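>>> Quick one, structure for this:
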Amino acid sequence: MALKVELKPGERFILGDSVITNDDQRTRLFIEGTTPILREKDILRLDQADTPCKKIYLVVQMMYLSPDPRQHHEMYFDLVKQVLEAAPSTRAYIDDVNSKILTGEMYKALKAARKLIGYEGELLGNVSSA
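Okay, here's the model as predicted:
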């Protein structure tokens, strides 16, 4: 079954190792295959990875897009260790990301990492309001 992707005018997405930009009209694409696809709303750029959990998301994103995700494992586990030491309450979120990575569900790992970022935002909000 093909993946249906609807793009807004000017919206970009990553297909494999290519960035594709839509023209000035709404477009619908049907994509078949196993090449990784990331819509613009799911892409985190390096300059946006300004918190530890966003850095974890960025590395998971790199794993998802990479032909060999193992090359990013060391960086991922270093970041996870730092986050767990600083905020042990993130363990359930990190365990969810880890389980998705271990089962090869890299897109679902990205979604789980997005939840980790949300939780980190809550923690940072609590610190700044205290």
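
>>> can we go C-alpha only for contacts and neighbour counts from here?
Will do.

>>> residues contacting the closest residue to residue 7 other than its chain neighbours?
Take residue 7 and drop its neighbours on the chain: the residue closest to it by Cα to Cα, 6 or more residues apart in numbering is residue 27, 5.1 Å away. Contacts for residue 27 (Cα atoms under 8 Å, 6 or more residues apart in numbering) come out as 6, 7, 8, 9.

>>> Count the residues that sit near residue 77.
When neighbours are counted by other Cα atoms under 10 Å, residue 77 registers 14.

>>> Please give the structure of this sequence too, so both can be compared:
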Amino acid sequence: MALALTLKPNERVIINGCALVNANRRQTIYIESMADVVRGSDLLDEKAAATPATRVYFMIQTALTQVKHRETLVPLIQKDLAQLACVFGGASLSSIFKSANFISSGDFYKAMAALRPVIKHERELFERIEARKAAEAGHAETPSASHGVAAE
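Have a look, this model is predicted:
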């Protein structure tokens, strides 16, 4: 059964490591054999891979788009996924295990997809940390208000 891939105008897609850009109108292409396919919107820029989960995602993406690096990357990806599993729990832990299983079976696109909820959770955690730091910094800047001294 062929994979029907409908591309938006000017959408980028990578098929077996070859980057393609669609023309100015919507197109559907059919991929009739097994191929590594990833849309440009699912790709992460290397500069954006700044957190543990996004770095693992970027390595998986690299394994998907650059076959020649897979043999080297797969053990590193599995090691880093194991480290993520030690940090995250709950639904994130399940997603990490799913990603690791997809890596083991060579399905790198599904491994990336399984890791997206972990990245979202990680982002939310960092946002909470930053909000807490900002709140604490706000308290530290107004000590007179907390001691009952009236501001002029």
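
>>> if we can go back for a sec, I'd like to know which of the contacts of residue 27 of the first structure are buried.
Buried by 16 or more other Cα atoms under 10 Å: residue 7, out of these.

>>> farthest pair in the contacts of residue 27 of the first structure?
6 and 9 (9.9 Å; Cα to Cα).

>>> Give the intersection of the neighbour lists for these two.
Joint contacts of residue 6 of the first structure and residue 9 (Cα under 8 Å, 6+ apart) are 26, 27.

>>> in the second structure, which spans are strands?
3-7, 12-15, 18-21, 27-31, 37-39 (DSSP state E).

>>> Specify, as a residue range, where the third one falls in the first structure.
The reference is to strand 18-21 of the second structure. Mapped onto the first structure using TM-score structural alignment, strand 18-21 of the second structure covers residues 18-21.

>>> Mind naming the longest helix for the second structure?
The residue-count maximum for a helix in the second structure (DSSP state H) belongs to helix 108-141.

>>> so what does that helix touch, helix or strand wise?
Judged by 3 or more Cα pairs under 8 Å, 6 or more residues apart in numbering; DSSP states H and E, the packing partners of helix 108-141 of the second structure are helix 52-65, helix 90-104.

>>> Nearest residue to the middle of the first structure?
The centroid of the first structure falls nearest to residue 110 when counting by Cα atoms, centre = their mean (3.7 Å).

>>> Report the buried residues of stretch 12-31 of the first structure.
Buried-residue list, stretch 12-31 of the first structure, by 16+ other Cα under 10 Å: 12, 13, 14, 22.

>>> Looking at those residues, which one is closest to residue 72 of the first structure?
So of the buried residues of stretch 12-31 of the first structure, ranked by how close each gets to residue 72 of the first structure (Cα to Cα), first place is residue 14, at 18.8 Å.

>>> Test my guess that the closest one contacts residue 39.
Yes: if you go by Cα atoms under 8 Å, residue 14 of the first structure and residue 39 touch, sitting 6.4 Å apart.

>>> Put together TSV for the helices and strands packed on helix 108-141 of the second structure, with mean neighbour count on each row.
Below are these laid out as TSV (neighbours: other Cα atoms under 10 Å):
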stretch	mean neighbour count
helix 52-65	22
helix 90-104	19
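
>>> Which among those is found nearest to residue 34 of the second structure?
Here helix 52-65 is closest among these (Cα to Cα), at 13.1 Å.
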